[in-house]
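[1] fold the stuff below for me.
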Amino acid sequence: MRDNDQFAALVLAADRGDQDPVARYTGAACKAYAPVCGKPMVIRVLDALSGCNKIKSILLCGPPESLLSACGELKQRIENKQVDWVKNLDSPARSAVHGLSQIDMHQRILLTTADHALLTPEIVEYFLQASRNLECDATVGIIRYETLQDRYGNARRTVIRLRDGNFCGCNLFTFNSRGRTLVDFWQQAEALRKRPWKLINRVLGWRAVWSYLTGRLTLDQALQEVSEKTGVQVRPVILPFPEAGIDVDKVEDLQLVKSVLAKAISTHPPV
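    Sure thing, here's the model as predicted:
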């Protein structure tokens, strides 16, 4: 595969350390190290990325250097240069900007998080291929809420309800050099993701809020507003995988992820 067809992966792995509810529940040094079916979440994410031939390199931003020795497998991968590591800063947005500054400006980026424990090479491959086909500056991975509900009806996720569907985020983004300027923008959106109308007001303005509240705002309209405000062409990639919409923010998320993986392992045990 040609280098210009590949992406550099940036994985955000900072959290609240042992104060994180998932870390407290599992006794892990930080959430990224929380074990799921015998393997730390961050290792599952790294395995999914390294299993996709569209990934050229992996840069992990966080956890803090003082915690690296708490996960021997991660420390070994860093020492063996399978994964590069940089320290996280004091917010996800600043960490992302710091991580991006370590990667060549002309390199296309995949941004994801270390708590995406159900990520697979298949999901990564699908998302990156669809993103390349769109030929835009940035893409955001989403799923229809019904896709998640049909498979995991008890999964509680934040839902953005638009005229053309109900959508959940997937913590998957791509950027080209121009699209990188959206990192702060995406972080602003993430901070308000639990309050959709405030998110839309801050990001898109009051007209979009009115359209949202009256049920007239569509996905394409919302992203077109983003593109017009930033000068960056943003497109959605709607993923068919319900697992893409599940990350681990809470203990109940962890329990769901464990049950999903345990079932997958029992159905297709490792050889």
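[2] hey, let's count contacts and neighbours off CA atoms from now on
    OK.
[3] residue boundaries of the helices in the stretch 1-150 of the chain?
    Ranges of helices in the stretch 1-150 of the chain, per DSSP state H, counting those that start in this stretch, are 21-26, 41-50, 72-79, 92-101, 121-134, 145-151.
[4] now render those helices as JSON lines, adding distance to residue 15 and mean neighbour count.
    Putting these into JSON lines (distance: least, C-alpha to C-alpha, whole Å; neighbours: other C-alpha atoms under 10 Å) gives the following:
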{"stretch": "helix 21-26", "distance to residue 15": "9", "mean neighbour count": "18"}
{"stretch": "helix 41-50", "distance to residue 15": "12", "mean neighbour count": "22"}
{"stretch": "helix 72-79", "distance to residue 15": "16", "mean neighbour count": "15"}
{"stretch": "helix 92-101", "distance to residue 15": "9", "mean neighbour count": "19"}
{"stretch": "helix 121-134", "distance to residue 15": "23", "mean neighbour count": "18"}
{"stretch": "helix 145-151", "distance to residue 15": "26", "mean neighbour count": "16"}
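[5] which one of those lies closest to residue 235?
    helix 121-134 (7.4 Å; C-alpha to C-alpha).
[6] from the rest of the structure, what touches the closest one?
    47-54, 110, 139, 141, 174, 235, 237, 239, 241, 244 (C-alpha atoms under 8 Å, 6 or more residues apart in numbering).
[7] quick one: it to helix 41-50, angle?
    50 degrees (axes from the mean of the first three to the mean of the last three C-alpha atoms, to 10 degrees).
[8] for helix 121-134, the distance to its chain's centre please.
    Chain-centre distance of helix 121-134: 14 Å, with C-alpha atoms, centre = their mean, to the nearest Å.
[9] next: stretch 63-76.
    Distance of stretch 63-76 from its chain centroid, counting by C-alpha atoms, centre = their mean, is 21 Å.
[10] want to put them side by side, so please do this one too:
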Amino acid sequence: MSAPASDITAILLAGWRPVPDPLALAAGVEAKPLAPVAGDAMINYPARALLAHPAIGRVIVLTQAPELFADDPATAWLAEHPRVRFEKSGGGIASSLTALLDRADLPFPLLMTTADHVLLDAAMLDQMVREASGADIAVAMVERATLLARYPRSRRTWLKFRDGWWSGANIFWFGSGKARPVIALWQEVEQDRKKGWKIVSAFGPLTLLGAVLRIATLRGGIARVGRRFGLTARLVAMEKAEACIDADKPDDVVLIEAILANAAE
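    The predicted structure is shown next:
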């Protein structure tokens, strides 16, 4: 069952950490999402991909300082676009999302991604919408073999499970209000990162033990977490290696610019 055309609200995270970002510093811009990649502000790439997709009805840019984007010539078009609106974010992703859900009348489903997801494209969005539709919550990830088959020198952070080594693709799906307890837990952990045991307590000891002993698959583990919360949770194993390559470090930008250059040839 697919989400109706133009019925999805996309949330584009365009915030930044309080510590100086190397990409922003090198570019001489105040915020990382404004840093250029291949001659354009990085946020413009995922923003255009979202707006061009037939399933996306509206885009909400969540950021600490909306005025920065309205004042920058490279991103002023976002502030003027009829299907884009800016909302102020807080100190963390989960807390900002919770606050947004509380103050704004947002229809589900919601698809969330990040401003540094420069390589986001229609194929990735097609797969996410197709495979996440019907779930209360879904997370996109890339298995290591998928990435290394195309980019053997790319380095990511991997989570090891019985069904492979996985890296996040920065695309999330919230299909219904049932996702709120998971977002609330996320917020709780963000507020006190030292108490990571809260995650274990919420997800259940079998999930942790399965991960440690590598007897659980990631797909099964996510489904089990969903059942713990009384909802349908799903892994979307992305087919495109580029789904987990974001513009986080200077080396990432070099790789992304090479990918963009090859695609333009």
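[11] now the TM-score, please.
    After superposition, the two chains reach a TM-score (TM-score structural alignment, normalised by the length of the second structure) of 0.86; 260 aligned residues with a C-alpha RMSD of 2.8 Å.
[12] and residue 206 of the first structure, how far from residue 200 of the first structure?
    8 Å (C-alpha to C-alpha, to the nearest Å).
[13] out of those two, which sits in the more crowded spot?
    residue 200 (21 against 14; other C-alpha atoms under 10 Å).
[14] can you tell me the closest non-neighbouring residue to the more buried one?
    Nearest-residue entry for residue 200 of the first structure: residue 209, 5.8 Å, with adjacent residues in sequence omitted and distances by C-alpha to C-alpha, 6 or more residues apart in numbering.
[15] isn't that neighbour up against residue 197?
    Yes: Residue 209 of the first structure is within contact range of residue 197, at 6.1 Å (criterion: C-alpha atoms under 8 Å).
[16] those two: which is more packed in?
    Taking other C-alpha under 10 Å, residue 209 of the first structure and residue 197 do not tie; residue 209 has more neighbours (21 against 18).
[17] if I look at that one, how far off is residue 142 of the first structure?
    Separation of residue 209 of the first structure from residue 142 of the first structure (C-alpha to C-alpha) stands at 20 Å.
[18] for residue 24 of the second structure, give me its contacts.
    Counted by C-alpha under 8 Å, 6+ apart, residue 24 of the second structure has contacts 30, 31, 32, 34, 35.
[19] can you rerun that using 6 Å?
    Residue 24 of the second structure is in contact with 31, 32, 35, counting by C-alpha atoms under 6 Å, 6 or more residues apart in numbering.
[20] for the residues you listed, which one is nearest residue 259 of the second structure?
    residue 35 (17.7 Å).
[21] residues contacting the closest one?
    Per C-alpha under 6 Å, 6+ apart, neighbours of residue 35 of the second structure: 24, 27, 41.
[22] how near is it to residue 26 of the second structure?
    If you go by C-alpha to C-alpha, the gap between residue 35 of the second structure and residue 26 of the second structure works out to 8 Å.
[23] same check, this time on residue 249 of the second structure
    From residue 249 of the second structure to residue 26 of the second structure the distance is 11 Å (C-alpha to C-alpha).
[24] for the longest strand along the second structure, which outside residues touch it?
    Counting residues, the longest strand found in the second structure (DSSP state E) is strand 164-174. Residues from elsewhere that reach strand 164-174 of the second structure (C-alpha under 6 Å, 6+ apart): 109-113, 136-144, 158-159, 243-244.
[25] got it, and stretch 91-107 of the second structure?
    89, 90, 183, 186, 187.
[26] can we see that at 7 Å?
    89, 90, 183, 186, 187, 190 (C-alpha atoms under 7 Å, 6 or more residues apart in numbering).
[27] next: stretch 204-215 of the first structure.
    162, 163, 197, 200, 201, 217, 225, 226.
[28] ok now do the last one, which residues does it touch?
    Put plainly, it is residue 226 of the first structure. residue 204.
[29] circling back: now distance to residue 168 of the first structure too, for the helices of the stretch 1-150 of the first structure, in TSV please.
    Below are those laid out as TSV (distance: least, C-alpha to C-alpha, whole Å):
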stretch	distance to residue 168 of the first structure
helix 21-26	21
helix 41-50	20
helix 72-79	30
helix 92-101	20
helix 121-134	15
helix 145-151	6
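[30] longest helix in the first structure, please.
    Criterion DSSP state H: the longest helix present in the first structure is helix 251-267.
[31] so what's the residue count around residue 2 of the first structure?
    7.
[32] which residues touch it?
    If you count contacts by C-alpha under 7 Å, 6+ apart, residue 2 of the first structure has none.
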